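Student: sharing a model prediction with you, sequence too.
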Amino acid sequence: SGRWPWRLPSPVGTQMAVELQALEAVLAERAQALGAVILRGAGVQSVQMGADEVQVEAGGQTFRGRWLVGCDGGRSTVRKQCGFSFAGTAPEFTGHSLSVELEDPTVLSPGRHTTAQGMCNFNPPGTIALADFDGGAGHRQPLDRESAQALLRRISGREATITALHLATTWTDGARQATAYRRGRVLLAGDAAHVHSPLGGQGLNLGLGDAMNLGWKLAAVVRGEAADALLDTYQAERHPIGARVLEWSRAQVALMRPSAGSRALAAIVADLAETRDGATYLAERVWGVGQQLDLGHTHPLVGRSTPDFLMVDGRRMGELLRAGQAVLLVFDAAASLCEEVDVERAGILSIAQPAVDSLGLSALLVRPDGIVAWASDGADAAGLAQAVQEWMGSAGREAIA
């Protein structure tokens, strides 16, 4: 806890696994409730970017708009047709995800195991992930029961027998990232902006982080509340985070290679993980608790995800941020900051009441994406009011970035 002083207890655990299908249903319901129109099965055929608008041909229809966000996956048509560079490293292995029935599941050892041929991860009774270091040659190659069994036996080194094959999908460890996330009126997010292996399960969270960062900024620009230069902060803030995840993915692959050097390196990393500092470092990377944006302020909380403050009236930060507005929390009511700041003009939701635990802060300003833009420990209440007024400034909400 000494390394993470800005964390508070939360009703959500450190790990919250959810199936993609369930998450997509919740997000789609929310988007449609807000008026979004979702057209499924309407792939993008062409994109034409002009000085004032973008034209898209998709699903046999033509759409025009001031801005386009390409979220169309790792083989993004938007990225390719708009001339984005997609740099990175080629795959070293093909990953196979199998759902099977085994004649004798005890033949395989549960858990993840490196072998002379690659990696085998077995989750009984029949969920298997395999890594075959073939340079990605097996990607998108269909498997029947017999070929899946041969692959499983070769990689695992065990004489496992598959009696039924229910699902077989492939993926690779190819790691690429767009060198720029914006070109004119077109922006990229999610897998269209970066691809990597699913090792560690960080890809979905990375895409959601892109959407949260870009969404409120694009909304402010579209509503005329900020200059479009605000959109450049999307690349400045999210591109380094994507690059770190790609580095993490490549490091995992380095530990998996079927070589004596990788086995020795993996043993050393395992020893480090057994130490307090090593375990803390790995937890910070996996959970993202060490992530901090450089927003040009000296307070150590600025640029981090907001702590999950619990107000004395029972509301939590998640509920306060649900409206998509910035939030000004004033824990020390004596400062009367909400009276000194025109929060309505700035589109800020202001809350002036104590928290169950304010972490020693008197006030803080949280961006719509949950990132702390400014914080004060109460040492200078006058300076606090001045900082918020400067944030409102002539640029309006643009200054929140």
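Tutor: Perfect, I can see it now. Everything quoted here is computed from the prediction, not taken from an experiment. Numbers count the residues shown, from 1 in each chain.

Student: for the rest of this, base every contact and every neighbour count on C-alpha atoms.
Tutor: Fine.

Student: name the SS class of A251, please.
Tutor: helix (DSSP: H, G, I helix; E, B strand; the rest coil).

Student: which of the residues in stretch 68-84 are buried?
Tutor: 68-74, 76-79, 82, 84 (16 or more other C-alpha atoms under 10 Å).

Student: Serialize those to a markdown table and add fields for secondary structure.
Tutor: As requested, the buried residues of stretch 68-84 are exported to a markdown table (three-state DSSP):
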| residue | secondary structure |
| --- | --- |
| L68 | strand |
| V69 | strand |
| G70 | strand |
| C71 | coil |
| D72 | coil |
| G73 | coil |
| G74 | coil |
| S76 | coil |
| T77 | helix |
| V78 | helix |
| R79 | helix |
| C82 | coil |
| F84 | coil |
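
Student: then this one, side by side with the first:
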Amino acid sequence: MIYDVLIAGGGPVGLFLACELRLAGLSVLVLEQVEDPRSPLKRLPFGMRGLSSPTIEAFYRRGLLDDVAAPKPAKDGSGDRASSAAHWMHQSRHPGGHFAGIHFFHDNIDVSKWPYRLPSPAGTSMMVEMESLETILAARAGAMGVEIRRGFGFESFEQSDEGVVVRAGGETFRGRWLVGCDGGRSTVRKAGGFEFVGTDPEFTGYSAEIEMADPDKLRPGRHYTATGMYTYSPPGTIAMADFDGGAFHRTRPITLEHVQTVLRRISGTDVTVTALKLATTWTDRAYQATAYRRGRILLAGDAAHIHSPLGGQGLNLGLGDATNLGWKLAATIRGDAPDGLLDTYSSERHPIGAQVLDWSRAQVALMRPSPSSRALEAVIRDLIDTRDGATYFAERVWGVSLRYDLGGSHPLIGRSAPDFELANGTKLGDLLRTGKGLLLDFDGSASLKALAGRWGNRITYIASNVKDRLGLSALLVRPDGVVAWVGEAELNAAQAVLRWFGTNLSPMF
């Protein structure tokens, strides 16, 4: 069998991309190296992840949000286990997120700065457990007809003008395209000869679950010291940053004695570790592929970019890649994409990836154990506690400020579409579940209706007034929920359709 798309990697990015491609009717095979997707590192507390606004909106628009947001009871039966695992959730003020451990708070955020956000089931942030998210996405992919092969690690590939032949798990698979979603040490990226550039690590990060003879010697919360940083969440969850240039990461076994030595040095205490239940290391290495496509090979997620987990933006960045790539690759495979559509995946997503890498580097600069970093930290603490400062950091951390450069002067073009409520109560998010583009015509324009009749079945045309127009008369929304055009002139609407959907509208010119 020749599949339309082969995906290397069955994590959240690969699974969500597979769902997007199946939504367009393509045949998809996911090849995952690990036979059992379950892992203690994907469960709480280490498996806790924060979802940003673009990710939550993507799940909402595909009918996944209810499953993702469903509360999972904590072990003690109190509340949601993802939220209860976050040490900052027990503060007196409600934190909205953090920058290098410095929190901004909801009561400081000026939402009036975001005039094009409307009330929606999709909020600005939420906590999830990695294993739970993967389970939900795998179930959705399977229900949609995605074939998932576990225990089939990618080995090599050959590509031609017609397609790709992949060797994985000792077997051979054929597809028209190959997407590498196989993580930071991506074998697809290496085999494909992608250039991967960036900055080397400054520290080894530790995440550990331990038992201590004297836990009261550590103060809960995040602490910067003269030798590094540590976070303690009772009774025994520890995170540390040891500024050793990343020397320890994946070079030696992680022993109880080693964790105790590093913890004592960074915390400045003589705490005694009596048991090491679970431990892993990570670094702040920040690298990015210079291009996300080579021929019929594409990269998404950590295969395209890696950085420290500071701020928890890696998962969101990868899922954003999948959302952007899915409909463009599908249109290319169907043969109805306009020239250059697939190239916009890299041109739109690469700058977003570069911004996140720099955001991660900036946090590292604040964490360094030096007098200059402590002085800079004091400045950032003052700024983040102002109304403008908290709003700025919320925009970045929550992804509210995300905008693609699509041309056009209107500030909504290139941003996520507002969740308009139609006269019959239907929300815009519900209208995007089919994976098609959407033209909303608030005035029922005869000209726009005539144009819509020429667009085939790739765009859904809706003529309806809405609860709050935001000063608009119409807008064109891409399948990924991004606004491509707002009501200015019917000719511009036709040009927007030609650019993003490749529909033949030549008789209109």
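Tutor: Happy to help now that I have it. Quantities reported herein were computed from a predicted structural model and do not represent experimental measurements.

Student: care to give me the TM-score?
Tutor: Once superposed, chain against chain, the TM-score is 0.93 (TM-score structural alignment, normalised by the length of the first structure); 393 aligned residues with a C-alpha RMSD of 2.0 Å.

Student: got the buried residues of stretch 68-84 of the first structure as JSON lines, with distance to A229 of the first structure columns?
Tutor: Shown next, in JSON lines, are the buried residues of stretch 68-84 of the first structure (distance: C-alpha to C-alpha, whole Å):
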{"residue": "L68", "distance to A229 of the first structure": "16"}
{"residue": "V69", "distance to A229 of the first structure": "16"}
{"residue": "G70", "distance to A229 of the first structure": "19"}
{"residue": "C71", "distance to A229 of the first structure": "21"}
{"residue": "D72", "distance to A229 of the first structure": "24"}
{"residue": "G73", "distance to A229 of the first structure": "26"}
{"residue": "G74", "distance to A229 of the first structure": "26"}
{"residue": "S76", "distance to A229 of the first structure": "25"}
{"residue": "T77", "distance to A229 of the first structure": "25"}
{"residue": "V78", "distance to A229 of the first structure": "21"}
{"residue": "R79", "distance to A229 of the first structure": "21"}
{"residue": "C82", "distance to A229 of the first structure": "20"}
{"residue": "F84", "distance to A229 of the first structure": "19"}
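
Student: wait, which of these is closest to E247 of the first structure?
Tutor: For the buried residues of stretch 68-84 of the first structure, the closest approach to E247 of the first structure (C-alpha to C-alpha) belongs to G74, at 17.5 Å.

Student: wait, G245 of the second structure sits on T199?
Tutor: No: with contact defined as C-alpha atoms under 8 Å, G245 of the second structure does not count as touching T199 (11.2 Å).

Student: on that earlier part again, what's the farthest-apart pair in the buried residues of stretch 68-84 of the first structure?
Tutor: It's L68 and G74 that sit farthest apart of the buried residues of stretch 68-84 of the first structure, by C-alpha to C-alpha, at 16.7 Å.

Student: now the counterpart of T225 of the second structure in the first structure: how far from R158 of the first structure?
Tutor: Using TM-score structural alignment, the equivalent of T225 of the second structure in the first structure is T115. Distance, T115 of the first structure to R158 of the first structure, by C-alpha to C-alpha, to the nearest Å: 11 Å.

Student: which one's more surrounded, these two?
Tutor: Neighbour totals were compared for T115 of the first structure and R158, and T115 leads with 18 against 12 (other C-alpha atoms under 10 Å).

Student: what is the burial count for the residue mapped onto F501 of the second structure from the first structure?
Tutor: Alignment note: F501 of the second structure maps to R397 in the first structure; criterion TM-score structural alignment. A total of 24 residues lie near R397 of the first structure under the criterion other C-alpha under 10 Å.
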